[in-house]
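Asker: Using only what follows, build the 3D model:
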Amino acid sequence: MAFTAADVKKLRELSGAGMMDAKKALEETNGDIEAAIDALRAKGLAAVQKKSSRTAAEGLVGVAVEGTKAVAVEVNSETDFVAKNEQFQDFVRKTTAVALGLGGDDIEALKAAAYPDGGTVMDKLTNNVATIGENQQVRRMKTVSVSQGVVVPYMHNAAAPNLGKIGVLVALESEANPEVLTGLGKQLAMHIAAAFPLALDADGLDADLIARERKIAAEKAAESGKPADVQEKMVDGAIKKFAKENALLSQIFVIDGKTTIADVVAQAAKDAGSAIVLKDYVRFQLGEGIEKEESDFAAEVAAAVAG
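Answerer: From the prediction side, this is the model:
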């Protein structure tokens, strides 16, 4: 058996499956949690697919806007305690400002860029690790801009101005009144924070992700025992549903529960008397995609005492 009781517990938390179902899935996949989740979903036993909100990495997301350009940056730390440290917050704030001036999404270029207090961003990070005594990482950045219009920032669970756990940027290309665009952008940003879209539109969804969903849908269809042509339609329908639910423009607006985001933007443009294009967005959730090891605090204390 290539897995532990902790793996079973983790799979249950991620999938919502029962203990025996989780254990059997891990046995079938030789302890591969990702594959076990897919197997449970194919059997209809997983309540939810793995979400980034299940991760446990700490730190802060920073956002900064200047004119029609904005950037989001994620900086990780080992504990939430450090994320509340003023020295760490100051570093994230200044690094985000550097990223805004730099543009793009090249994290290595950001690390090598000049830091306001001297040296490079990486130099300052190294110094912080030494003085704070905890590992830290400048993980990712993304810049969005428009030629005319606004880029609206939104921070969910803010720890300080423009610093928090979920940072969102919404880029609206338009000649409409900036105040109108900002109001629309704020509503769209709150939707994005809550609904977790995976791409702006269906064409932007990751090809590997679609292939994975298609495989799961095919396994479910095969279990139905229906004719091959019917199974094919079932798979196509499942993929269309997945794309609709995960592409921003086709998602249902969380504020009214009935209108698609594309229609929300279209109606706003009609009301404003000017075309509005939702050009791009950013949604950075702290720790997204990072797995953090769970520690046994009692065992650690016992080990320290024994040492």
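Asker: drop to CA atoms for contacts and neighbour counts, all remaining ones
Answerer: OK.
Asker: Just say helix, strand or coil for residue 74.
Answerer: Look at residue 74: counting by DSSP: H, G, I helix; E, B strand; the rest coil, its state is strand.
Asker: give me the number of residues near residue 164?
Answerer: Residues near residue 164, counting by other C-alpha atoms under 10 Å, number 24.
Asker: Confirm it sits in a helix?
Answerer: No. Counting by three-state DSSP, residue 164 is not part of a helix but strand.
Asker: how close does it sit to residue 196?
Answerer: 16 Å (C-alpha to C-alpha, to the nearest Å).
Asker: So which residues of the chain form helices?
Answerer: Using DSSP state H, the helices of the chain run over 5-15, 19-28, 33-42, 80-83, 86-102, 107-112, 121-132, 178-195, 207-223, 228-246, 261-272, 297-306.
Asker: Residue 74 is nearest to which of those helices?
Answerer: Residue 74 lies closest to helix 86-102 among those, at 8.0 Å (C-alpha to C-alpha).
Asker: List the buried residues of that closest one.
Answerer: Using 16 or more other C-alpha atoms under 10 Å as the burial criterion, the residues of helix 86-102 that qualify are 88-89, 91-101.
Asker: okay if I get these as JSON lines plus distance to residue 202?
Answerer: Shown next, in JSON lines, are the buried residues of helix 86-102 (distance: C-alpha to C-alpha, whole Å):
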{"residue": "88", "distance to residue 202": "38"}
{"residue": "89", "distance to residue 202": "36"}
{"residue": "91", "distance to residue 202": "37"}
{"residue": "92", "distance to residue 202": "33"}
{"residue": "93", "distance to residue 202": "34"}
{"residue": "94", "distance to residue 202": "35"}
{"residue": "95", "distance to residue 202": "33"}
{"residue": "96", "distance to residue 202": "30"}
{"residue": "97", "distance to residue 202": "32"}
{"residue": "98", "distance to residue 202": "33"}
{"residue": "99", "distance to residue 202": "29"}
{"residue": "100", "distance to residue 202": "29"}
{"residue": "101", "distance to residue 202": "31"}
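Asker: this one as well, want them side by side:
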Amino acid sequence: MQRAGAKRGALPARFFRAAAPVLAADKESLLQLRRRTGLPILQCRDALQRCGGDLTQAEAWLLEQARRQGWSSAPVARERPAREGLVGLLREGPAAVMVELSCETDFVARTTEFQRVVAQAALGAMELCRRAPPAARACSQHFLQPEELAELQTGPGGGPLSEELALAQGRLGEAVSLRRAAWLRVRPGAGFVSGYAHGGPAADPGSGPVALGTLGALVACGARGVARGGARVAALEALGRQVAQHVVGFAPRRVGRARERRRGGEEEEEALLAQEFLHAPGRRVGRVLRAPTPPPPPVSAGVTRGR
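Answerer: Take a look at the predicted model:
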């Protein structure tokens, strides 16, 4: 375009030069604004566009909108400790995942909004587990690293989980974060994975197949040569669930052996197989699992706590 009265042959004047940095939003400013406010990327981009790319003005504008519309208390929430929350368990074939989301109050943990995000995190972790290369061992476990947690999606074909966390934090007015996630899987035909979630809320259709609770455990059991779908498999999986309940109740630190050496005159109680079984008082877990009907001892066990 040319300004009125401009000489012929002169370079055209650009009326929107100041807007160029906004339209090509500075990625670093965008990420920094999101970290400061905890708000979704789209809202942060809109704020930068409205404020000509000025980070300080954009943050002030977002905070003012938050106060007016009541859609976020994120900057304040980030300062407070998040000691409540839920775990989510999802089983699929020979694998299972467990995630832990934290919030500040038990009241928020009981909301359908928070539970929905827990379910989305579990679905995202399972999708990552599906894409992971098969392990050489019969049983493998993996705790997601910070960069993997940051890249989780909400499930197959879904968007970034980080966006859902930011939205939930804005709607709920509390700090909401994904603390940790892990999966446990066995080689097909080598066994199965059982799980147990304790103290969960009433079943919510939004969580789908994801089991919710304040405490949870996954246990992998070896059961070779047993056809799936039979009564024996059902009995073995029921026993695996009982072992997972035991893990939640007694919190063993390792699988161990059925008989542990005494230390300081007291029997070691940190090993799963050496503990008295929750469902069979007087009998150790290892002895129960060596019986003819149950499967061989678990090849791995994991536990995480929501509080």
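Asker: follow-up on the earlier one: so which of the helices of the first structure is nearest residue 201 of the first structure?
Answerer: helix 228-246 (8.1 Å).
Asker: my read: residue 219 of the second structure touches residue 304, true?
Answerer: No. At 11.6 Å, residue 219 of the second structure does not count as touching residue 304 under the criterion of C-alpha atoms under 8 Å.
Asker: the more surrounded of the two?
Answerer: residue 219 (25 against 20).
Asker: Tell me the residue in the first structure aligned with the more buried one.
Answerer: Residue 219 of the second structure maps onto residue 170 in the first structure when the alignment is built from TM-score structural alignment.
Asker: Kindly report the same for residue 236 of the second structure.
Answerer: In the first structure, residue 236 of the second structure lands on residue 181 (TM-score structural alignment).
Asker: What lines up with residue 102 of the first structure in the second structure?
Answerer: Counting by TM-score structural alignment, the partner of residue 102 of the first structure is residue 128.
Asker: Look up the closest residue to its match, ignoring the ones flanking it.
Answerer: Nearest residue to residue 128 of the second structure, sequence neighbours excluded (C-alpha to C-alpha, 6 or more residues apart in numbering): residue 152, at 7.6 Å.
Asker: was I right about that neighbour contacting residue 161?
Answerer: Yes. Between residue 152 of the second structure and residue 161 there is a contact under C-alpha under 8 Å: 5.6 Å.
Asker: anything in contact with each of the two?
Answerer: 121, 124 (C-alpha atoms under 8 Å, 6 or more residues apart in numbering).
Asker: Figure out how far stretch 264-278 of the first structure is from the centre of its chain.
Answerer: Distance of stretch 264-278 of the first structure from its chain centroid, counting by C-alpha atoms, centre = their mean, to the nearest Å, is 27 Å.
Asker: Revised request: answer the last question for stretch 243-256 of the second structure.
Answerer: 21 Å.
Asker: which residues are in contact with it?
Answerer: 194-196, 198, 215-219, 269-274, 277-279, 298-301, 303.
Asker: Just flag the most distant two among the buried residues of helix 86-102 of the first structure.
Answerer: Spatially, the most separated pair among the buried residues of helix 86-102 of the first structure is 88 and 101, at 20.3 Å (C-alpha to C-alpha).
Asker: Any figure for the gap between residue 236 of the second structure and residue 220 of the second structure?
Answerer: In this view, residue 236 of the second structure and residue 220 of the second structure are 11 Å apart by C-alpha to C-alpha.
Asker: Residue 277 of the second structure too?
Answerer: Relative to residue 220 of the second structure, residue 277 of the second structure is positioned 17 Å away (C-alpha to C-alpha).
Asker: between these two, which one's more packed in?
Answerer: Counted by other C-alpha under 10 Å, residue 277 of the second structure and residue 220 do not tie: residue 220 has more neighbours, with 31 against 21.
Asker: Kindly provide the distance from the residue nearest to that one when sequence neighbours are not counted to residue 257 of the second structure.
Answerer: Leaving out its chain neighbours, the residue that sits closest to residue 220 of the second structure by C-alpha to C-alpha, 6+ apart is residue 193, at 4.3 Å. Distance, residue 193 of the second structure to residue 257 of the second structure, using C-alpha to C-alpha: 20 Å.
Asker: Over to residue 199 of the second structure?
Answerer: For residue 199 of the second structure relative to residue 257 of the second structure (C-alpha to C-alpha), the value is 29 Å.
Asker: In space, what's closest to the residue most central in space within the second structure - neighbours in sequence excluded?
Answerer: The residue lying closest to the centre of the second structure (C-alpha atoms, centre = their mean) is residue 99, at 3.3 Å. Leaving aside its sequence neighbours, residue 99 of the second structure sits nearest to residue 181 (C-alpha to C-alpha, 6+ apart; 4.2 Å).
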